[in-house]
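What follows is a predicted structure for the sequence shown.
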Amino acid sequence: MAADGRPYEPPMLTRVLSNATMGGVGFLCRSFLYGLNSMEVHGLDTFLDLLKEREDPRRRERGLITVSNHVSVLDDPGLWGVLPYRLHFNANNHRWSLGSHDICFKNGKSLISGFFSLGNTLPIHRIAHSSHGGLFQPTMTQVIRLLSDPHGQPSRSITGEVSSSHPSFPQDDPFTSSQLTYSTTGTDSFPAPSAYPSNRHAWIHIFPEGRIHQHPQKTIRYFKWGVARLILESEPCPDVVPMWIDGFQDVMDGRRGWPKPIPRPGKQIGVWFGERVDHEAVFGGFRKRWRLLVERTARQKTADENHEGTSTSSELGVINNDELRYSKEAEQLRIEVTAAVRNEVLKIRRRTGLPDEDPKSSLAATWREEGNNLEGEKQDGSLVQDQ
C-alpha cells in the first residue's frame, strides 16, 4: 500500500495473468525468432545493463522510451522475443505499448481486449478511424504519467519555484474515485496503470510512424507528434533509446498470401539497440522552451479562465489550454522534438550500412504529395498498412 493509502500495485491475480501473458508471448516469439530464423542482434548487452538499473521500481529515477521504425504487425511482440527468457516473466521490466483501439479493443470486454490489456497494451484512437483520436486523448495522459512519478512531489519551474503545471497526481481515495480506471470515449473503461506507484517511471515502446511501412529502400515515414508530448511533458525527461529493426517485413510481408496469419520462417532478422540518448544535450533546450511557454500561459490567465479553451490544466499529462495545444509556438516545438527523435533513429539506421535518406522523407508534406498517407501499395514499391 502506498503512503497515501492507494494500492501500491495491481491486484495479485492481475499481476499473475499479466506475467503469464507477457511471458507466454515472449517465449513463443523468442522460440520462433531464434529457432526458425537467422537472428542478428546488436547492442543488446548495453540495453540489458540499462534494464538492470531499472529492476527496482522504487529506485527508478526516470521513465524509458524505446522508439523504432515500424515494418510489420510482428514488430511489437517480436521485439519482446529478442530479450532473454529471464526478462519475459519479470514484471518490473515489462514494456508498455500502444495498440489501435479499433483493432485490439473494438469488441469491448472480449477475450481479445483482455489479452491486450494483460499484455500491457494501451488503447489508442486513430483519427482516421475515430472521432476520439488525436494528440490529447486520455491514453496519452496515461503514458505521460507512466513515464513520470505522478505520486511524487510537484516539479519545479526553471526559476526553482514549484510549478503549477505538473503537481502531484490527485490524492483522492482511489477506491471511491475513478483513478483506478479511465475512459477513452466517456463511455468505455480501462484499467489506469498510472494509478499504481509500482508503475512509476515505466518503460514505453512506441512506433512514431503510426503505420506499418514496408519500403524497398527501407526508408521511414515522418514521425507523429505524440512522441514530442512524452518527452516535453513527462517528469523528469525520460531516457530515450533509439532502435532499428529489419527482417520482420519479410516474416510478415503485407503482400503475403494464404495462410496470411502465419508468420513466414527462414528469414534474416536484424535488431539494433542504440545507446541511451543524452537527454539534456538533445532535449534539454526543448524542455526549457516548453516550461517557459507553460509558465507564460499560466501568467496570462484572466478572470475569464473558466471560459472554454482558456483554462490552464494543473494535472500532469492533461492540456486543456488552446495556447498550449494549437499555438504556432507549441506546434513548432513539437515538430522540432519529433525531428530530433527521428534523427536518433536514423543514426541507428546508418549503422546498418544503409545510405542516408532523402531529407524530404522526414516531412509530412512529402508523404501527402506522393499519396503515401493512404493505405495500400505504392508506385515506388512500398506498402503502407494500418497497424
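That came through fine.

CA only for contacts and neighbour counts going forward, please
Fine.

and stretch 250-263, which residues are buried?
By 16 or more other Cα atoms under 10 Å, the buried positions in stretch 250-263 come out as 250, 251, 252, 253, 254, 263.

what's the distance between the closest residue to residue 382 other than its chain neighbours and residue 264?
Among residues not flanking residue 382 along the chain, residue 215 sits closest, at 4.1 Å (Cα to Cα, 6 or more residues apart in numbering). As judged by Cα to Cα, to the nearest Å, residue 215 and residue 264 stand 18 Å apart.

same thing with residue 374?
Separation of residue 374 from residue 264 (Cα to Cα) stands at 26 Å.

Please name the residues that touch residue 207.
67, 68, 69, 70 (Cα atoms under 8 Å, 6 or more residues apart in numbering).

Residue 374 and residue 264: who's more crowded?
residue 264 (17 against 14; other Cα atoms under 10 Å).

So which elements touch the strand or helix carrying residue 271?
Element membership for residue 271, per DSSP states H and E: strand 268-273. Judged by 3 or more Cα pairs under 8 Å, 6 or more residues apart in numbering; DSSP states H and E, strand 268-273 is in contact with strand 38-42, helix 44-53, strand 239-246.

at 10 Å instead, please
helix 12-36, strand 38-42, helix 44-53, helix 75-82, strand 239-246, helix 248-251, helix 328-351 (3 or more Cα pairs under 10 Å, 6 or more residues apart in numbering; DSSP states H and E).

hold the first one in mind and look at this next one:
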Amino acid sequence: MSFYDVLARGDDALDESPRRSRTWNFFSHITCNTVVGLSKIVLNTLYNVEVKGLENLDQAMVAARKENRGILTLMNHMSTCDDPFIWACLPWRYFKDLDDIRWGMAASNVCFTSKVTSRFFSMGKILSCERFGRGPFQPALDACVRILSPDNTLDSEHIFHGLGPSTDLAASMAKNLKEERNPLSPEYKPPVLRKKTSLLHVFPEGFVCQLRPPFNNSMRFFRWGTARMILEPTVAPTIVPIFSDGFEKIKPEKVEESAFDFFTFYNRGGKVTVNIGKPLDSAIIDGFRDEWRKLCLKYTSLQDSNRMSDELKFGEEAKRLRSKVSGYLREQVSKLRLQNGFDKEDSRFSDVNWWVKYTDTKGKSDPSVKFVGLNWACRDYQSNVKIYDEKGNLLQERKDALCGPKAPRKSH
C-alpha cells in the first residue's frame, strides 16, 4: 500500500532540479556518459575486470519494462569508487538512453556541499541523502519510492492495493486528496521526463565498509530505508542483487587523505569481479508487501488517511517488518559473496545491534574487528555533519566541529 503524501514529497524532492526540461536531460545524459567513459578508461587500462551474470540484469530489465515495474539493484559498498566504476564494467548499450541509466543516492555532507557539486551530482542522477540519525523518512527516500512507482500507476487501484473504492479507507483517501498534491488531477505532471520505468541502484549498508583480515569483504547490516523501496512503491520493483570485490583495492580507505588521493588508483593490474544475481523471488516480495498492507490497514486513520502514521514509521511491528525485509536482501547479496570465493561471514555482521554498539564505542566493544583507514560509520570523522534524533528531528548542525579527533590532512 502506498501513501499519497509520500509520493507527493517524492515529487517535491525530484522537483528541486528541472528534470522535466529537455535541456536538463540532455546535459544530464552527457554528464553520466562522460563519467562512465572516464571510468571505463581507468578500468580497461589498469585493471582486469570480470562481470558474471550480465544476462541476469539484461533479462530483469526487459521483464520489468514489460510488466511496467521499476528496477532496483542492490550492492555491497566496499569503496568510494563503487559508483561510478560498477557501471563502467557494463557495456555501452546501458547508457544510450538516459532512462536506462541508474538513479542513486550519495551523502549530502560529502557530495552536496556546494552549488557546483550539487549541480554536478544532480545531473548525474544522484539524490542527496542525509545520514547520522536522519533515518529512512527523508526526501531522498521518498524520491526513491516515487522513482520506483511508474507514472501511470498513480491511481486508486495501485495505491490502495486492492482495497476497493467502496471501502471507508479508500473513500477517505480520495476525499483527503483535495488537500494534497493530487496525482489524479488532469493538471498533474510527473517530476521526471521519462519514457519507461526507471532503474534505481542503492548501497543498503549506507557507508563504505572496508574491514581488515580475516573479516575483509564482509558487509554491514542493510539499513531499513531499503525496505521502504520494496514495500511502498505503487507496484513491486524487480530486484537484482549484486556483489563486487576489487574496488576496495582501487580506492582503499586511508587515515590521512590528500587532494591527490582522488586522482590516484592503487593495485594496478588487480582483479575486479562483479557478480550479478538473478532477480529475487517475486512471491517472497509480494509476501512482504502483503504484510505491509495489513499494517497500513491496521494503523491508518480515516481522518488522516493519506499520511503514514507514526506507528507505521516507528512502531515495533513496522520496524520488525523492515528489519525482516532488509535481512532477506542482505542474505541474497551474501550468497553472491560466497560465489565470489569468500568464506562465510561472521554471523555478528548481520546484527544491527552489534553494529550500533560497535559504532557507538568506536570499535572498543570488539577490538578484534578493525576498519581499513577511517571508520566511515562514525560521524566523528566526517565534516558538515547534521545530527538527528531517532525520529529524524534536527538536533545539531556543525561544520568541522566534530565529536572526536579528526585525522590530519597532508599539506601540499
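Happy to help now that I have it. What you are looking at is a predicted structure, and each value in this text was computed from that prediction instead of being measured.

Kindly provide the TM-score of these chains.
After superposition, the two chains reach a TM-score (TM-score structural alignment, normalised by the length of structure 1) of 0.79; 339 aligned residues with a Cα RMSD of 2.9 Å.

what does stretch 291-309 of structure 2 rub up against?
1-6, 160-163, 168-177, 179-180, 228, 230-232, 286-287, 289-290, 310-312, 315, 317-318, 321-322 (Cα atoms under 10 Å, 6 or more residues apart in numbering).

quick one: secondary structure of residue 311 of structure 1?
coil (DSSP: H, G, I helix; E, B strand; the rest coil).

if I look at it, how far off is residue 163 of structure 1?
16 Å.

Same question for residue 197 of structure 1.
Distance from residue 197 of structure 1 to residue 163 of structure 1, by Cα to Cα: 21 Å.

Tell me where the stretch 251-387 of structure 1 has strands.
268-273, 376-377, 383-385 (DSSP state E, counting those that start in this stretch).

try the stretch 101-250 of structure 1
Using DSSP E, counting those that start in this stretch, the strands of the stretch 101-250 of structure 1 run over 121-124, 181-182, 190-191, 203-206, 212-214, 239-246.

which residues in structure 2 does the third one align to?
Pointing back at strand 190-191 of structure 1 there. Using TM-score structural alignment, none of the residues of structure 2 align to strand 190-191 of structure 1.

what helices or strands is that strand leaning on?
helix 111-118, strand 121-124, strand 181-182.

same deal with the fourth one?
Packing partners of strand 203-206 of structure 1 (3+ Cα pairs under 10 Å, 6+ apart): strand 64-67, helix 75-82, strand 95-100, helix 138-147, helix 226-233, strand 239-246.

show me the contacts for residue 89 of structure 1.
16, 18, 19, 20, 21, 22, 23, 24, 26, 27.

Put together JSON lines for those, with neighbour count and distance to residue 140 of structure 1 on each row.
JSON lines is the format used below for the contacts of residue 89 of structure 1 (neighbours: other Cα atoms under 10 Å; distance: Cα to Cα, whole Å):
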{"residue": "16", "neighbour count": "14", "distance to residue 140 of structure 1": "26"}
{"residue": "18", "neighbour count": "22", "distance to residue 140 of structure 1": "21"}
{"residue": "19", "neighbour count": "20", "distance to residue 140 of structure 1": "24"}
{"residue": "20", "neighbour count": "17", "distance to residue 140 of structure 1": "26"}
{"residue": "21", "neighbour count": "20", "distance to residue 140 of structure 1": "24"}
{"residue": "22", "neighbour count": "25", "distance to residue 140 of structure 1": "22"}
{"residue": "23", "neighbour count": "23", "distance to residue 140 of structure 1": "26"}
{"residue": "24", "neighbour count": "16", "distance to residue 140 of structure 1": "27"}
{"residue": "26", "neighbour count": "24", "distance to residue 140 of structure 1": "25"}
{"residue": "27", "neighbour count": "20", "distance to residue 140 of structure 1": "29"}
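
cool, now which of those residues survive the switch to structure 2?
Counting by both residues aligned by TM-score structural alignment, their matches' Cα atoms under 10 Å, the contacts of residue 89 of structure 1 that remain in contact in structure 2 are 19, 23.

Now flag whichever of the contacts of residue 89 of structure 1 is closest to residue 272 of structure 1.
residue 26 (18.2 Å; Cα to Cα).

Under the alignment, what does that closest one map to in structure 2?
Residue 26 of structure 1 maps onto residue 36 in structure 2 when the alignment is built from TM-score structural alignment.

Now do the residue lying closest to its match once chain neighbours are set aside against residue 70 of structure 2, distance only.
The shortest distance from residue 36 of structure 2 to any non-neighbouring residue, by Cα to Cα, 6+ apart, is to residue 88 (5.3 Å). Distance of residue 88 of structure 2 to residue 70 of structure 2, computed by Cα to Cα: 22 Å.

residue nearest the centroid of structure 1?
Taking Cα atoms, centre = their mean, the centroid of structure 1 lies closest to residue 206, which sits 3.6 Å from it.

What lines up with that one in structure 2?
Matched by TM-score structural alignment, residue 206 of structure 1 corresponds to residue 202 in structure 2.

Quick check: that match touching residue 71?
No: no contact is recorded between residue 202 of structure 2 and residue 71 when judged using Cα atoms under 10 Å, the distance being 11.0 Å.

Name the residues contacting each of those two.
residue 102.

was I right about residue 84 of structure 1 contacting residue 41?
No: using Cα under 10 Å, residue 84 of structure 1 is not in contact with residue 41; the gap is 11.8 Å.

what's the most buried one of the helices and strands packed on strand 190-191 of structure 1?
Mean neighbour count, computed with mean count of other Cα atoms under 10 Å, is highest for strand 121-124 among those, reaching a mean of 23.

mean shift of it relative to structure 2?
In the superposition with structure 2, the average deviation recorded for strand 121-124 of structure 1 is 0.6 Å (mean Cα distance after the TM-score superposition for structure 1).
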